[in-house]
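In: everything below, folded, please.
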Amino acid sequence: MAKEKTGGNGRESGRPDVKPGHGKFAVLGLGNFGTTVAQQLEELGNEVLAVDEDEERVNTLAEEFTHIVSADVRDERALEELGLGDFDAAVVAIGENLESNILCTLGLKHLGVPRVWVKAKSPAHHRILSKLGADRIVHPEFEIGVRVAYSLNYPFVLDYISLGSDYFVVELALSETVTDSTVGDLELEERFGIELLALKRGDELIRDEKTVTALREGDRLVVVGKQVHLRALADIL
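Out: A predicted model of the protein is given here:
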């Protein structure tokens, strides 16, 4: 049996430039990870249904969400009563209870939810979810651990996105050793096989004359290339 609470959600997003979304999402499991996902989706303007098995937790979070409900996520009939088959996507954010995680995933797939993202705890759990047909499997603790390690090892890397096949888009901070030169002087493509996407200077994004613009302290480069080539570039930064 599902029990819904209607919250006020008086939080300010602090992101006035974010365009509102138009999706309909369910987040099942309201630990730290699930709550964050649900809050961000709602702040982006989407319709969000937040779900947890723990009624006390639902009561605690009632003011955080417009739609929040307590339900037995292991029961496919309970999921069907919530109308989840009509949602654009669902995120199974249940971490500790593997039975609930797996049965919830199975129920959502049976209901025909177009996209089911699931939090996994281990490689073995990942394999089970793959066989159940999860559309995307995430490992939040592992992924943030990798990002922290990269940030500590490469302090000049401000942000990065993995494109797969060992390719990355990376935002790099520049050291004093390269200021007063131009990007062209660095010969990124010739020496490193790295493509420059843009030069960032404060809030400005320089693209048209990025290779001839004199570099200043505080400038950042946005580049794309293979990890081995990016590491070679690190030696001169």
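In: going by C-alpha atoms from here, please, whenever you check contacts or count neighbours.
Out: Noted.
In: gap between the most far-flung residue of the chain relative to its centre and residue 235?
Out: The outermost residue of the chain relative to its centre, with distances by C-alpha atoms, centre = their mean, is residue 180 at 36.2 Å. According to C-alpha to C-alpha, to the nearest Å, residue 180 and residue 235 sit 18 Å apart.
In: also residue 214?
Out: Plainly put, residue 214 is 21 Å away from residue 235 if you go by C-alpha to C-alpha.
In: picking that back up, quick check: the residue farthest from the centre of the chain touching residue 214?
Out: Yes. Contact criterion C-alpha atoms under 8 Å: residue 180 and residue 214 qualify, at 5.5 Å.
In: hang on, residue 105 packs against residue 134?
Out: Yes. If you go by C-alpha under 8 Å, residue 105 and residue 134 touch, sitting 7.1 Å apart.
In: what do those two both touch?
Out: Jointly contacting residue 105 and residue 134 under the rule C-alpha atoms under 8 Å, 6 or more residues apart in numbering are 116, 118.
In: more crowded one of the two?
Out: Ranked by neighbour count (other C-alpha atoms under 10 Å), residue 105 and residue 134 place residue 105 first, with 27 against 21.
In: state the next helix or strand along the chain beyond whichever helix or strand that one is part of.
Out: Assigned by DSSP states H and E, residue 105 belongs to helix 98-110. Next along the chain after helix 98-110, taking DSSP H and E as the criterion, comes strand 115-119.
In: could you also give me the structure for this second sequence? I'd like to compare it with the first:
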Amino acid sequence: MKFLVIGLGNLGRAIAENLTRIGDEVIGVDLNLHKVEAVKQTISGSVSLDTTDRDALNTLPLSEMDAIFVTYGKNFGTSVQTVALLKSLDASRLIVRSISPIHETVIRSIGVSEIIRPEQDYAATYASQSLLGDLFQRWYQVTETHHLYKIKTPGALVGQTLKTIDFQTNFGIRLVGVERAKEVRNLIGLKQTEYYVVDPLTDDLVLKANDKLILFGKMEVLHKIKEL
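Out: Predicted structure coming up:
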């Protein structure tokens, strides 16, 4: 896939380098020449230009991109103007970093629906880690109020069936999936652990100590899980 990352600060650079690492083609853009030079060896290509200049922006292969990230973190005006120009140039998929609630309102009014909120996401992740401690694995925001959580199976639930546990009734949270460990041998014969998704989830499934639970619900109900 092909991506354009506009704004090569900490967030933009991390996105660009990670996309490149997994095999995608990435062009990084920033007015700051030092930031452009800093990623030349780690992403597919980088260019220095003023993204508030319509003619300059139009020199980029916008129509070839699967998605365009706009990751400016400080300059409200530059971000809004860049997004507006990209929309006027018929950029297909825009993913934009929110600088503030007002900024987010403005870019949504322009027609952007995919928003990155790194500070809020970090805060929610940190809160989840603090709440769940060692149980916490990963967190995904689905809506403003509901989230997906991947957690280690609490010891109190090990050996119980899903019917007995009844996450929805007893905890107010929905079990979406279970990942289960299995031991395999790699190409050189060494043992290693891989996880597979248990499918289908049946009432008589018994949870094991190394299972990982994927849960959907509100953060506050996780207190019930933590207190087990």
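In: quantify their similarity with the TM-score.
Out: Laid over one another, the chains give 0.81 as their TM-score (TM-score structural alignment, normalised by the length of structure 2), with 214 aligned residues with a C-alpha RMSD of 2.4 Å.
In: about what we covered before: comparing residue 214 and residue 235 of structure 1, which residue is more hemmed in?
Out: residue 214 (16 against 7).
In: what's the closest non-adjacent residue to that one?
Out: Nearest-residue entry for residue 214 of structure 1: residue 182, 4.5 Å, with adjacent residues in sequence omitted and distances by C-alpha to C-alpha, 6 or more residues apart in numbering.
In: tell me, how many residues neighbour the equivalent of the one you found over in structure 2?
Out: By TM-score structural alignment, residue 182 of structure 1 lines up with residue 161 in structure 2. Neighbour count of residue 161 of structure 2, defined by other C-alpha under 10 Å: 16.
In: from what I can see residue 161 of structure 2 touches residue 206, true?
Out: Yes. Between residue 161 of structure 2 and residue 206 there is a contact at 4.3 Å, judged by C-alpha under 8 Å.
In: the residue positioned nearest the centre of structure 2: what secondary structure?
Out: The centroid of structure 2 falls nearest to residue 140 when counting by C-alpha atoms, centre = their mean (6.9 Å). Secondary structure, DSSP: H, G, I helix; E, B strand; the rest coil: residue 140 of structure 2 is strand.
In: OK, contacts around the alignment partner in structure 2 of residue 157 of structure 1?
Out: The alignment partner of residue 157 of structure 1 in structure 2, by TM-score structural alignment, is residue 136. Contact analysis of residue 136 of structure 2 by C-alpha under 8 Å, 6+ apart lists 128, 129, 149, 150, 151, 152.
In: you'd agree residue 72 of structure 1 is in a helix?
Out: No. Checked against three-state DSSP, residue 72 of structure 1 lies outside a helix; its state is coil.
In: so what does it match up with in structure 2?
Out: By TM-score structural alignment, residue 72 of structure 1 lines up with residue 50.
In: do you know how far that match is from residue 85 of structure 2?
Out: Residue 50 of structure 2 is 12 Å from residue 85 of structure 2, where distance means C-alpha to C-alpha.
In: so residue 4 of structure 2, which state does it fall into?
Out: Following three-state DSSP, residue 4 of structure 2 is assigned to strand.
In: got a list of what the aligned partner of it in structure 1 touches?
Out: Using TM-score structural alignment, the equivalent of residue 4 of structure 2 in structure 1 is residue 26. Applying C-alpha under 8 Å, 6+ apart, we find residue 26 of structure 1 in contact with 38, 48, 49, 50, 51, 84, 87, 89, 90, 91.
In: biggest separation within the residues you listed, which pair?
Out: Using C-alpha to C-alpha, these span at most 15.1 Å, a distance reached by 38 and 84.
In: so those two - more neighbours on which side?
Out: residue 38 (27 against 21).
In: now which residue in structure 2 aligns to that one?
Out: Under the alignment defined by TM-score structural alignment, residue 38 of structure 1 is paired with residue 16 of structure 2.
In: that match belongs to a helix, doesn't it?
Out: Yes. Residue 16 of structure 2 sits within a helix when classified using three-state DSSP.
In: wait, it touches residue 6, no?
Out: No. Using C-alpha under 8 Å, residue 16 of structure 2 is not in contact with residue 6, being 9.4 Å away.
In: give me the common contacts of these two.
Out: Residues touching both residue 16 of structure 2 and residue 6 (C-alpha under 8 Å, 6+ apart) are residue 28.
In: average offset of the top helix by length along structure 2 relative to structure 1?
Out: Ranked by residue count, the top helix of structure 2 under DSSP state H comes out as helix 118-132. Superposing on structure 1 and averaging over aligned pairs (mean C-alpha distance after the TM-score superposition for structure 1), helix 118-132 of structure 2 comes out at 1.4 Å.
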